[in-house]
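# one predicted model, sequence on top.
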Amino acid sequence: MSTAAAPSDTRTAPHSRLRRAVPGAALALAVAAVATVVGRVIPVLGAPVAAVLLGAALATALRPARRWPGTATGFALTGGVALQVAVVLLGSQLSLGQAWAVGRSSIPVMFGTMAVCFGAAALFGKWLGIESTLRTLLGVGTAICGASAIAAVTPVLRPKPSTVAYALSTVFVFNVAAVLTFPWLGHMLDMGQHAFGVFAGTAVNDTSSVVAAAVTYGDEATRTAVVVKLTRALMIVPVVLVLAYVVARRRPTTADAPRPRATKLVPWFLVGFVALAGLNSIVPFPADLRSTLGLASTLLITWALAAIGLSTDLSALRRTGWTPLLFGGLLWITVSASSLGIQALTTGLH
């Protein structure tokens, strides 16, 4: 009898987990819906960041994971699967041909700022004593594309929800700073439309903030900034691969748990991301489909980050202190300065 029952238990276990996940997933979805409205009302904030902030506030007020223990399963599942599917759908927004046509002049600036940012993250992170996972999240978020990059590396690094929340909040603070100061700085330096678009696309993180910074400068600046930003997002691919390799190398190996083969280090969602971007490059998606897939990706990221916010322990953030915010500020200033400097040396600011 016991041997006959085992297969049935194995088969029903996933269904049982899904049933347990429903309350937490539903609560996260409700928070995501509110965050979507907030993101539309305050575009510079954006729905994903609003979701993690609202979720963290609700977690502090209600402590849902403690009051309703079953919600923790839903938070964990939503924060993982929804985030991974969202990363796959991000590939639909990239066309390698378009990126090359508009972004080739900005490639030295993009690669230069990323190299400078990663170097600064290692240097400042050690100097300030920033915990390695938070250092990596802030470095990747600042170097590549903010919340999307943090979302892409989260399934690989598996950080604590409080660490993700802190990284997202820090990146948001300096996105707002960029939106407020970059147009003024561009006019002060008498930057041309294309030059400012490259600057905004390489030194501002999330797409909504890139648009908000560039739209007041001009239409050409906005178009250039968005394409540069999307081209920059392609760097998610090698960064995730490198991090997956580093994480696997750091895991202890035993006879029972040998180090995985190279093919096992490639996350499935990264394969999906590259496949969708490649397909869009060969057979460009219609604008309506691309818009729909982009919206679906944003909604899934918002849902996942709401779940992460609901899992956040704000007391852990308080214990972390202000040092990571200083670290994020140093990275932001470094990337902004290097973007202007490299562009001045290569193509000029006018």
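Yep, it's here.

# from now on I want contacts and neighbour counts done on CA atoms only, so please keep to that.
Fine.

# remind me which helix or strand residue 316 belongs to.
In this assignment (DSSP states H and E), residue 316 forms part of helix 314-320.

# give me the contacts around the next helix or strand after that helix.
Once helix 314-320 ends, the next helix or strand along the chain (criterion: DSSP H and E) is helix 323-346. Around helix 323-346, the neighbours that count as contacts under CA atoms under 8 Å, 6 or more residues apart in numbering are 108-110, 112-114, 116-117, 120-121, 124-125, 128, 130, 138-139, 142-143, 170-171, 174, 195, 199, 202-203, 349.

# one more to weigh against that first structure:
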Amino acid sequence: MYSYNNKKLHNTGALLRLDNTSRKIIFIIGCILCLTPAAGPATALLGGLLIAQFIGHPYLHLNHKATHFLLQASVVGLGFGMNAASAWQAGKAGVLFTISSITITFILGFLLSRWLNIEKKTSYLISSGTAICGGSAIAAIAPVIRANEKQISVALGCVFVLNSVALFAYPTIGHYLKLSQTQFGLWCAIAIHDTSSVVGAASKYGPHALEVATTVKLARALWIIPIAFLSSNFFGKRNEKVTMPYFIGLFVLALVVNTYVPAVSSLAPVIVHIAKAGLTLTLFLIGAGLSRQVLASVGFKPLLQGLILWLAISVVSLFAIITLS
């Protein structure tokens, strides 16, 4: 979920040379399939990746706006399938893990940037995306530290590549370790970067895992605000505008209405079904935006930093969750 439009990444680099009409038809068919029960989150992401690599996204210039809106609307819709009391308990359970993991991620990110000799702002954006909520954090913090297009491109590419891996890997690992839905939901919210992949992975694991993961992840996303203010002081760029994640308030309103307004209960399942379909489509669009140019722009050292950060927070948080649960 990001709103940064990087023109340098708009070259599709597709392998199959089709006319524009054919590309649009194939792409639209893919979008329609994502709205059917036949497509799940992982399938949609994989389908999008195949589109990006072999055909090319015919509407790439609109992709960031579409994913930004669809993800936010889908997350709000998922709120109608949750209970306020259980969501509150899940949020409280994740506070300590959230604070600890954010702190560890930024410290380790700083040390890795010095060791790998990575440009400071690029490294900081990768750490921010890993620590908080992926592309959303990068999009919010980038203007605060006045990062340039290349720095943002590298950070976003790194986060989305690792997100794609996480969406496939986490449910498999969770089932292998026989994690409970509460444990898996908490682990997803802490260790997977972007909200879309968190919700996608958790929805595959079970309804309670989805509730825990969504609640904890959105509570985690609120850390964008203090981190952005601290960033402005750290980089000496004070008084820059900080974007607030307003959709989180709408999500909270949705789950409160679902809990305390009985008249909504009959519509809630329909809204949640639509929201899950919207999320699946969002993942398809994110995959379709990962062209070969995007992947190539990341570079080895930034990707290595992102990978080490991701693996470290994944292993440490998983160990803590299993030990303390």
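Alright, I've got the coordinates. These numbers were taken from a predicted model, which means no experiment stands behind them.

# got a TM-score for the two of them?
The TM-score (TM-score structural alignment, normalised by the length of the second structure) is 0.66; 271 aligned residues with a CA RMSD of 3.9 Å.

# burial count for the aligned partner of residue 223 of the first structure in the second structure?
Under the alignment defined by TM-score structural alignment, residue 223 of the first structure corresponds to residue 207 in the second structure. A count of neighbours around residue 207 of the second structure, defined by other CA atoms under 10 Å, yields 16.

# rewinding a little: what's the helix holding residue 316 of the first structure packed up against?
Counting contacts by 3 or more CA pairs under 8 Å, 6 or more residues apart in numbering; DSSP states H and E, the secondary-structure elements packed against helix 314-320 of the first structure are helix 161-188.

# for the helix it packs on, the distance to its chain's centre please.
On the basis of CA atoms, centre = their mean, to the nearest Å, helix 161-188 of the first structure is displaced by 14 Å from the centre of the chain it belongs to.

# from residue 215 of the second structure, how far off is residue 209 of the second structure?
With the distance defined as CA to CA, to the nearest Å, residue 209 of the second structure ends up 10 Å from residue 215 of the second structure.

# ok, and what's touching the helix holding residue 316 of the first structure?
By CA under 8 Å, 6+ apart, the residues outside helix 314-320 of the first structure that reach it are 56, 60, 162-163, 166.

# need the max-distance pair from these.
Among the contacts of helix 314-320 of the first structure, the pair separated by the greatest distance (CA to CA) is 60 and 163, at 15.6 Å.

# the more surrounded of these two?
Neighbours per residue (other CA under 10 Å) separate residue 60 of the first structure from residue 163, with residue 163 holding more: 23 against 17.

# any idea what that one aligns with in the second structure?
Residue correspondence to the second structure (TM-score structural alignment): residue 163 of the first structure is matched to residue 155.

# quick one: that match and residue 138 touch, right?
Yes: Residue 155 of the second structure is in contact with residue 138 according to CA atoms under 8 Å; the separation is 7.4 Å.

# common neighbours of those two, please.
Contact with both residue 155 of the second structure and residue 138 is made by residues 125-126, 129, according to CA under 8 Å, 6+ apart.

# and the residues you listed, which is closest to residue 150 of the second structure?
Sorting these by how near they are to residue 150 of the second structure, with CA to CA, puts residue 125 at the top with 11.6 Å.

# so stretch 311-324 of the second structure aligns onto which residues of the first structure?
Following TM-score structural alignment, the partner segment of stretch 311-324 of the second structure in the first structure covers residues 329-342.

# quick one: secondary structure of residue 74 of the first structure?
Taking DSSP: H, G, I helix; E, B strand; the rest coil as the rule, one finds residue 74 of the first structure in the helix state.

# hmm, it is touching residue 64, no?
No: with contact defined as CA under 8 Å, residue 74 of the first structure does not reach residue 64; the gap is 11.3 Å.

# between those two, which is the more surrounded one?
Using other CA under 10 Å as the criterion, residue 74 of the first structure and residue 64 rank with residue 74 on top: 25 against 18.

# return the distance of the more buried one relative to residue 303 of the first structure.
Computed as CA to CA, the residue 74 of the first structure to residue 303 of the first structure distance reads 11 Å.

# residue 84 of the first structure too?
Distance of residue 84 of the first structure to residue 303 of the first structure, given as CA to CA: 12 Å.

# neighbour count: the two, which is higher?
When residue 84 of the first structure and residue 303 are compared for neighbours, residue 303 comes out ahead with 33 against 26, by other CA under 10 Å.

# surely that one and residue 34 touch.
No: Residue 303 of the first structure sits out of contact with residue 34 when judged by CA under 8 Å, with a separation of 10.4 Å.

# now for the two: what residues contact both?
Between them, residue 303 of the first structure and residue 34 share the neighbouring residues residue 51, with contact defined by CA under 8 Å, 6+ apart.

# so where do the helices sit in the stretch 101-250 of the second structure?
Assigned by DSSP state H, counting those that start in this stretch, the helices in the stretch 101-250 of the second structure fall at 120-131, 135-145, 149-176, 181-191, 195-205, 207-221, 224-234, 247-260.

# who wins for proximity to residue 46 of the second structure among those?
helix 149-176 (8.3 Å).

# for the closest one, buried residues please.
Using 16 or more other CA atoms under 10 Å as the burial criterion, the residues of helix 149-176 of the second structure that qualify are 151-164, 166-168, 170-171, 174.

# just to revisit the earlier point, closest to residue 293 of the second structure among the shared contacts of residue 155 and residue 138 of the second structure?
When these are compared for distance to residue 293 of the second structure (CA to CA), residue 126 wins out at 18.5 Å.

# right, I'll leave it there.
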